[in-house]
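Enquirer: Sequence plus the predicted model coming up.
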Amino acid sequence: MTDSPYTDLDRPPLSQSALNRALLRPGGLWTRITVVDSTGSTNADLARAAREGAPEGSVLVAEVQTAGKGRLGRSWTAPPRSALTFSFLLRPRVPVARHGWLPLLAGLGVVSGVRRVGEVEARLKWPNDVLIGERKLAGVLAERVDDAVIVGIGLNVGLRAEELPVATATSLAVAGAASTDREPLLKAVLRAIEAGYREWTAAGGDADACGLRPAYLAASATVGGRVRVELPGEQTLLGRATGVDESGRLLVEPDDPDEGGERAVSAGDVVHVRPRL
């Protein structure tokens, strides 16, 4: 494990047994929660487990990740026990076209847990970031593996300002959260994700029928604002984010009328464009 100047009193380890006692129940989504001191990538580890037939609801938590990745292959690191870095395995029995909602659903679960435990106002940046103000608190990465989906989350909890990887990042500690205790935070996030996932799958992945789309829009920091979307193929779309469609794609009304009407974006790097003063 990477050396750290902080002791267990500053950054206590997570308790695997306590998490299992609190979150595993008959008929519940979560089936096994494993906590490891260190691994390269929880997403990669669960992807291998998925190919070997691991059950839905498997959760892997690492006290530190040495080769964590975000969207577009970006690296993601944090000092040991300063963050929540975990992945979970889902086998959703809903149309694949609606799987785009999974990272959005997970992000909404993070917002719920952060607001409940940390008592700070977190919001969502499409498709996979959790923000406090305009600074990134957490990221979500969903990957399809055969008939399974692995969802990974990295949430900055106890990082000090000098430990933040980039100037645009933040943590619950830096934001002055009411609590930076990772165990109740992880429990709150996983409970919120379970509730949302149960409702979404019961509705066949219909984000309107289960209330997911209106809940997401209410927590969105993207919809309603001007954005610049860096699209695949080095293309750029500048316009106003108007909503999210039935598949979880971002809807953008281009500034340039020659680009046609509203466009649905399924992949891209989104930058919030502040109005000029």
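Expert: Nice, thanks for sending it over.
Enquirer: C-alpha only now, for contacts and for neighbours.
Expert: Noted.
Enquirer: OK, contacts around residue 213?
Expert: Under the criterion of CA atoms under 8 Å, 6 or more residues apart in numbering, the neighbours of residue 213 are 207, 244.
Enquirer: And for residue 129?
Expert: Neighbours of residue 129 in contact, by CA under 8 Å, 6+ apart: 107, 136, 137, 138, 139, 140.
Enquirer: mind running it again at 6 Å?
Expert: 138, 139 (CA atoms under 6 Å, 6 or more residues apart in numbering).
Enquirer: what's the distance between it and residue 33?
Expert: Relative to residue 33, residue 129 is positioned 24 Å away (CA to CA, to the nearest Å).
Enquirer: cool, residue 141 as well?
Expert: Using CA to CA, we find residue 141 at a distance of 19 Å from residue 33.
Enquirer: what's the neighbour count on residue 46?
Expert: 24 (other CA atoms under 10 Å).
Enquirer: Can you name the helix or strand that it falls in?
Expert: Under the criterion of DSSP states H and E, residue 46 resides in helix 42-51.
Enquirer: here's the one I want to compare it with:
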Amino acid sequence: MPPRTAWGMWWASWASLTGSRGAGVGELELTLRPRVPMGYLVALPAVASLGVMDALVDAGNSEAGLLWPRDVALVPAGRPAFELDGRGGYDDGGVFVRLAIRRTLGDGDDAAMPDDAAMPDDAAIERAVRERVSTWEGDVAAGRSAGGPWAAFLPDYFDHELRMGREVEVTYPNGRVMARGRLAGFDIWGRATVVDESGHELEFSAEQALLRSPDRE
């Protein structure tokens, strides 16, 4: 285990990626202790986003999907239904990640949901998230994620990212547009690849840039 000063610096670096984005409609906070290499913990919000998506699908929202790097959306609503952030540390029990799951749909947004669908409650979300994290932990222990933290769940994430193969804008963290192109995929460390209008591949992490659909500000 690194000394607390080094640990704090490492997590401070990650906090710039997953720091608070403001209050939502409601928030669920979970403390998770996956037994994976410390460098893999940055992938935990993405793993958890798959769990939130599972809970939405189980509640009848068959079109629910993902928005890189860690948000979950209802396709008809056109914007995140849940935003996930993580912050880590360690205590006498070892390393942990404190995961915040924010419901961001406002009044009237659920009108776009299927008639027979519902929003999952906190208990259903927690069960689905913990199940995904447990599966990931098992995959890492079995060597199925040796190349990088996203390796074991990357195919599933790829299949459910709602903008995959579509035109996107690549923006700096301040919102200024850096490039436009087609979302082509992700690598085993969670970096996104966009093929720009001239055919060049752009690869970047969520610390460097974000994605948005061209018809959204």
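Expert: Perfect, thanks for sending it. Since this is a predicted model, take the numbers as computed values, not measurements.
Enquirer: could you say which helix or strand contains residue 12 of structure 2?
Expert: Per DSSP H and E: helix 4-18 holds residue 12 of structure 2.
Enquirer: which residues does the residue nearest the centre of structure 1 contact?
Expert: Geometric centre of structure 1, nearest residue: residue 140, 2.9 Å, by CA atoms, centre = their mean. Residues near residue 140 of structure 1 by CA under 6 Å, 6+ apart: 128, 152, 153.
Enquirer: So which of those sit within strands?
Expert: 152, 153 (DSSP state E).
Enquirer: Out of the contacts of residue 140 of structure 1, give me the one that has the most neighbours.
Expert: The residue in the contacts of residue 140 of structure 1 with the most neighbours, by other CA under 10 Å, is residue 152 (28 neighbours).
Enquirer: counterpart of it in structure 2?
Expert: Per TM-score structural alignment, the equivalent position to residue 152 of structure 1 in structure 2 is residue 100.
Enquirer: The residue nearest to that match when sequence neighbours are not counted: what secondary structure?
Expert: Nearest residue to residue 100 of structure 2, sequence neighbours excluded (CA to CA, 6 or more residues apart in numbering): residue 29, at 4.6 Å. Under DSSP: H, G, I helix; E, B strand; the rest coil, residue 29 of structure 2 falls in the strand class.
Enquirer: distance of the counterpart of residue 216 of structure 1 in structure 2 from residue 167 of structure 2?
Expert: Alignment note (TM-score structural alignment): residue 216 of structure 1 maps to residue 157 of structure 2. For residue 157 of structure 2, the distance to residue 167 of structure 2 equals 18 Å [CA to CA].
Enquirer: Kindly report the same for residue 118 of structure 2.
Expert: Taking CA to CA as the measure, residue 118 of structure 2 falls 30 Å from residue 167 of structure 2.
Enquirer: more crowded one of these two?
Expert: Between residue 118 of structure 2 and residue 167, residue 167 has the larger neighbour count (other CA under 10 Å), namely 21 against 15.
Enquirer: Would you mind finding the longest helix in structure 1?
Expert: helix 182-202 (DSSP state H).
Enquirer: which helices and strands sit right next to that one?
Expert: Helix 182-202 of structure 1 sits against helix 101-113, with contacts defined as 3 or more CA pairs under 6 Å, 6 or more residues apart in numbering; DSSP states H and E.
Enquirer: so how much does the helix or strand that the helix it packs on is followed by differ from structure 2 once superposed?
Expert: Going down the chain from helix 101-113 of structure 1, the next helix or strand is strand 123-125, by DSSP H and E. Superposing on structure 2 and averaging over aligned pairs (mean CA distance after the TM-score superposition for structure 1), strand 123-125 of structure 1 comes out at 0.8 Å.
Enquirer: burial count for the aligned partner of residue 46 of structure 2 in structure 1?
Expert: With TM-score structural alignment as the criterion, residue 46 of structure 2 lines up with residue 104 in structure 1. By other CA under 10 Å, the residues close to residue 104 of structure 1 number 26.
Enquirer: re the thing from before, need the contacts of residue 140 of structure 1 in CSV (columns: distance to residue 46 of structure 1).
Expert: Output for the contacts of residue 140 of structure 1, formatted as CSV (distance: CA to CA, whole Å):
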residue, distance to residue 46 of structure 1
128, 19
152, 9
153, 13
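Enquirer: ok, back up a step: which residues sit in contact with the match of residue 46 of structure 2?
Expert: Here residue 104 of structure 1 is in contact with no residue (CA under 6 Å, 6+ apart).
Enquirer: now stretch 196-216 of structure 2, how far from the chain's geometric center?
Expert: In terms of CA atoms, centre = their mean, to the nearest Å, the centre of stretch 196-216 of structure 2 is found 16 Å from the chain centre.
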